[in-house]
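Engineer: Could you look at this predicted model? Sequence included:
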Amino acid sequence: MNNLHEILSFHYVYPLPLNKFQILMKSIESTRNIIETSPLVLAKILSISTNHARTILKNYQQVLDINLVDVYHSSSIKAITFNSEFYPESLHDLLDPPTVLYAKGDISLLTQPKKIAIIGSRKATNYSSLALEYIIPPLVEQNIVIVSGLAMGADSLAHRATIQYGGKTIAVLGHGFSHLYPPENKALACEIGENHLLLTEYPPYVGVQKWHFPMRNRIISGISNALVVTEASLKSGTLITTEHALEHGKDIFVVPGPILKEQSKGTNSLLREGAIPIWDGYQIIEELKLF
């Protein structure tokens, strides 16, 4: 039996994705045996150096003396492990699901059956704002939770429009809660953390790294029933998220864009590849009813 305190302590020291954590558990049977595992054995299981394994075990021993549940609670952070009732079942379909999710706000939003991600370019234009005026209100009427990534551009527009129209939104972060990126979205992040939901797979101390954002995108896709793309260039990171969604058989809805605009080249390319063109939220609702 795996102990919550031990799972959180090990994840704090070495945040393994669930597939690798399960390999570890299969080898040592339980979290209670981590402390008795030799650096040589741990190194072999995790395919890391013995010195690295030794450091992990040393740090783990130190963190075990701290009640992380209380520490997180004092910072309004809820730790949701892979076996929690609030952990989204759909994340288990990923190749590398997070072992722990860290949340601020209303974690009941994770149990809502209808969630749609709205994503797009960090350089989104007023065209995205106009499109969201037609897309978001019908979704809010159906109590659909809007998921995005708190980035500048389309993500911020989607979160703000959802709040404006009285809906609920989830922002998935690419860093721990001791950091905030981008800093321009501090007020928006506070609003979401108090009345909606901020979500991350990273322990609080983990800072902003470029490679975290593609990892974050798989969670945005993983917890959502479908994706909406407003604007995206051909080299946009948005297309990484759509690839995750397509791999798991999810619908991709795309706002067609003017053929001469750079921010429409990625979206129009998605349409050519079979994405579903939409220009209001009612189309999304009708399309999802068909399936």
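Structural biologist: Sure, I can see it.
Engineer: From here on, just use CA atoms for contacts and neighbour counts.
Structural biologist: Will do.
Engineer: How many residues are close by the closest residue to F10 other than its chain neighbours?
Structural biologist: Closest residue in space to F10, ignoring its immediate chain neighbours: Y60 at 5.9 Å, by CA to CA, 6 or more residues apart in numbering. Applying other CA atoms under 10 Å, we find 20 residues neighbouring Y60.
Engineer: wouldn't Y60 be in contact with V13 here?
Structural biologist: Yes. Using CA atoms under 8 Å, Y60 is in contact with V13, at 6.0 Å.
Engineer: Packing partners of the strand or helix carrying K26?
Structural biologist: If you go by DSSP states H and E, K26 is part of helix 18-28. With contacts defined as 3 or more CA pairs under 8 Å, 6 or more residues apart in numbering; DSSP states H and E, the packing partners of helix 18-28 are helix 39-46.
Engineer: packing partners for the helix it packs on?
Structural biologist: Using 3+ CA pairs under 8 Å, 6+ apart: helix 39-46 touches helix 18-28, helix 50-64.
Engineer: Now for V140: which residues touch it?
Structural biologist: 162, 165-168 (CA atoms under 8 Å, 6 or more residues apart in numbering).
Engineer: Apply 6 Å and report the result again.
Structural biologist: Neighbouring residues of V140 by CA atoms under 6 Å, 6 or more residues apart in numbering: G167.
Engineer: C-terminal to the host helix or strand of it, what's the next element?
Structural biologist: Using DSSP H and E, V140 sits within helix 126-141. The first helix or strand that comes after helix 126-141 along the chain, using DSSP H and E, is strand 145-148.
Engineer: So what touches the helix or strand just after that following strand?
Structural biologist: As assigned by DSSP H and E, the chain's next helix or strand after strand 145-148 is helix 154-164. The contact list for helix 154-164, computed with CA under 6 Å, 6+ apart, reads 119-121, 124, 148-150.
Engineer: mind checking the SS state of the most centrally placed residue in the chain?
Structural biologist: Closest residue to the average C-alpha location of the chain: I219 at 3.5 Å, with CA atoms, centre = their mean. What DSSP: H, G, I helix; E, B strand; the rest coil gives for I219 is helix.
Engineer: list the contacts for it?
Structural biologist: I219 neighbours (CA under 6 Å, 6+ apart): none.
Engineer: Let me see the ranges of the helices in the protein.
Structural biologist: 4-13, 18-28, 39-46, 50-64, 68-74, 126-141, 154-164, 186-195, 212-222, 238-247, 262-272, 281-290 (DSSP state H).
Engineer: another one to put next to it:
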Amino acid sequence: MNDSAVKALLSLYSVPGIGPVRMRKLISYFGTPQKVLEAGVRRLSEIEGIDNKTAERIKSGINEDFVYNQLHLLKEHNAQVLTFWDESYPDRLKKIYDPPAFLFVKGDISLLNNKAFAIVGTRVPSSYGKAITEQFARELILGHNLTIISGFARGVDTVAHTTALKNNGKTIAVLGNGLDVIYPPENKKIYDDFLKNGLFISEYPFNTKPDAGNFPKRNRIISGLSMGVLITEAGMQSGALLTAMYGLDQNREIFAVPGPITSGKSSGSNNLLKQGAKLVQSIDDIVSELSGQLQASPSVNQKPDLKGKEKIIYELLDGEALHIDQLAIKAGLSTSEILTTLLTMELKGVVRQMAGKMFTRL
């Protein structure tokens, strides 16, 4: 995307009420961000989801100071803007629900073409958690040349990234803040090495602080860019579990390493295993699943072994996709029952969630 297009994109982004969904809709309709800004209020308000008030804001609500500042910081930090409409935008990410309209990127952008695998977990890992994170990251890099993706947070994320760097591997960090903010601050010591063999990605503009609310949303990008997600160690409140849930929605393989039943730091990953995540005891457990996903085709005649609520839901989805509320009514289940059962079925790989809380069977 050229400089004028980037400026127009940032101008559109600065308008209050223009989020990723509306931005994708507008640019897809008009073709370029420049043409969106050139359109009149009447033409803009003809687009579904764009009311007259929003159209008027597009014409008069651009924050010029924000745009100027972002363009200046892009040059200062030698960063780029990658949009949903660029050829280099990862196809894998483009296909997820609610993909970012654009990304700020810094580093080796060619890594977006690599086969990648996510490793995530607790911010306060035990010595066991650190050791197994190092082990699997190293084996995925040296044995299978996979790029390691994580969130640059303390703990498991940082161990995964640093293991990649130590083994001359490639790594991608998806941030919950602007590219100009190094967080956590102790990771400043690996920043320069990271830029030589890695890529920083953020959907947040420069000067965005690492607010707690930013991190859950960025997790969908971590899983979206990956072939699969490995949780090496995570408690019940760990954000890594949200990455696993996003991965399920995106039809990614979800893996977890079992931990001691007495350790709260493994309670979340152990619970994922109870719900059907792939148990990992060696690198072969990951590789066999990934190669099977790439090479094997499912048998259309083979029915899964389901019982009780799962069997009822599976039969209801015969030949059609249904909204979660419709499923609950037809199955005679409460909201909590339907959610729990569908999650288990997703982990088993027999149903898939689509946009709008619609479910279909596989």
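Structural biologist: Received the coordinates, thanks. Everything quoted here is computed from the prediction, not taken from an experiment.
Engineer: among the helices of the first structure, which is nearest T230 of the first structure?
Structural biologist: Checking these against T230 of the first structure by CA to CA gives helix 126-141 as the closest, at 5.6 Å.
Engineer: Could you list the buried residues of the closest one?
Structural biologist: 128-129, 131-133, 135-140 (16 or more other CA atoms under 10 Å).
Engineer: Can you tell me which of these comes closest to S233 of the first structure?
Structural biologist: Distances from S233 of the first structure to the buried residues of helix 126-141 of the first structure, taken by CA to CA, are shortest for S128, at 13.1 Å.
Engineer: contacting residues for that closest one?
Structural biologist: Neighbouring residues of S128 of the first structure by CA under 6 Å, 6+ apart: T230.
Engineer: The same query, at a cut-off of 8 Å, please.
Structural biologist: Contacts of S128 of the first structure by CA under 8 Å, 6+ apart are 154, 157, 230-231.
Engineer: what does E310 of the second structure give?
Structural biologist: 341-342, 345.
Engineer: What strand or helix carries it?
Structural biologist: Short version, using DSSP H and E: E310 of the second structure is in helix 308-316.
Engineer: Residue range in the first structure corresponding to the helix or strand following that helix, please.
Structural biologist: The helix or strand immediately downstream of helix 308-316 of the second structure is strand 322-323, counting by DSSP H and E. Alignment note (TM-score structural alignment): strand 322-323 of the second structure is unmatched in the first structure.
Engineer: now for strand 322-323 of the second structure, which elements pack on it?
Structural biologist: Going by 3+ CA pairs under 8 Å, 6+ apart, strand 322-323 of the second structure lies up against strand 358-361.
Engineer: Output the helices of the first structure in TSV, with distance to D96 of the first structure appended to each entry.
Structural biologist: Below are those laid out as TSV (distance: least, CA to CA, whole Å):
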stretch	distance to D96 of the first structure
helix 4-13	14
helix 18-28	6
helix 39-46	15
helix 50-64	21
helix 68-74	24
helix 126-141	30
helix 154-164	24
helix 186-195	26
helix 212-222	9
helix 238-247	12
helix 262-272	25
helix 281-290	27
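Engineer: Out of these, which gets nearest to P256 of the first structure?
Structural biologist: So among the helices of the first structure, helix 262-272 is nearest, using CA to CA, at 6.0 Å.
Engineer: With the second structure overlaid, report how far the closest one is off on average.
Structural biologist: Compared with the second structure after the fit, helix 262-272 of the first structure shows a mean deviation of 0.6 Å (mean CA distance after the TM-score superposition for the first structure).
Engineer: in that helix, what counts as buried?
Structural biologist: 263-271.
Engineer: Need the counterpart of R160 of the first structure in the second structure.
Structural biologist: So, by TM-score structural alignment, R160 of the first structure is matched to T162.
Engineer: what's the burial count for its match?
Structural biologist: So T162 of the second structure, with other CA under 10 Å, has 21 neighbours.
Engineer: Next: E337 of the second structure.
Structural biologist: 12.
Engineer: The first structure: which residue goes with that one?
Structural biologist: Match for E337 of the second structure (TM-score structural alignment): no aligned residue.
Engineer: Mind checking what secondary structure E337 of the second structure has?
Structural biologist: E337 of the second structure is classified as helix under three-state DSSP.
Engineer: Looking at the second structure, which of the contacts of S128 of the first structure hold up?
Structural biologist: Retained in the second structure (both residues aligned by TM-score structural alignment, their matches' CA atoms under 8 Å) from the contacts of S128 of the first structure: 154, 230-231.
Engineer: what about L91 of the first structure, distance to L110 of the first structure?
Structural biologist: 11 Å (CA to CA, to the nearest Å).
Engineer: Identify the contacts common to the two.
Structural biologist: Shared contacts of L91 of the first structure and L110, counting by CA under 8 Å, 6+ apart, come down to I223.
Engineer: follow-up on the earlier one: buried residues in the helix holding E310 of the second structure, which are they?
Structural biologist: Result for helix 308-316 of the second structure [16+ other CA under 10 Å]: buried residues 310, 313-314, 316.
Engineer: Turn the residues you listed into TSV, including distance to V280 of the second structure.
Structural biologist: Formatted as TSV, the buried residues of helix 308-316 of the second structure follow (distance: CA to CA, whole Å):
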residue	distance to V280 of the second structure
E310	25
I313	29
Y314	27
L316	33
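Engineer: ok, these vs T335 of the second structure, which is closest?
Structural biologist: So of the buried residues of helix 308-316 of the second structure, ranked by how close each gets to T335 of the second structure (CA to CA), first place is I313, at 13.3 Å.
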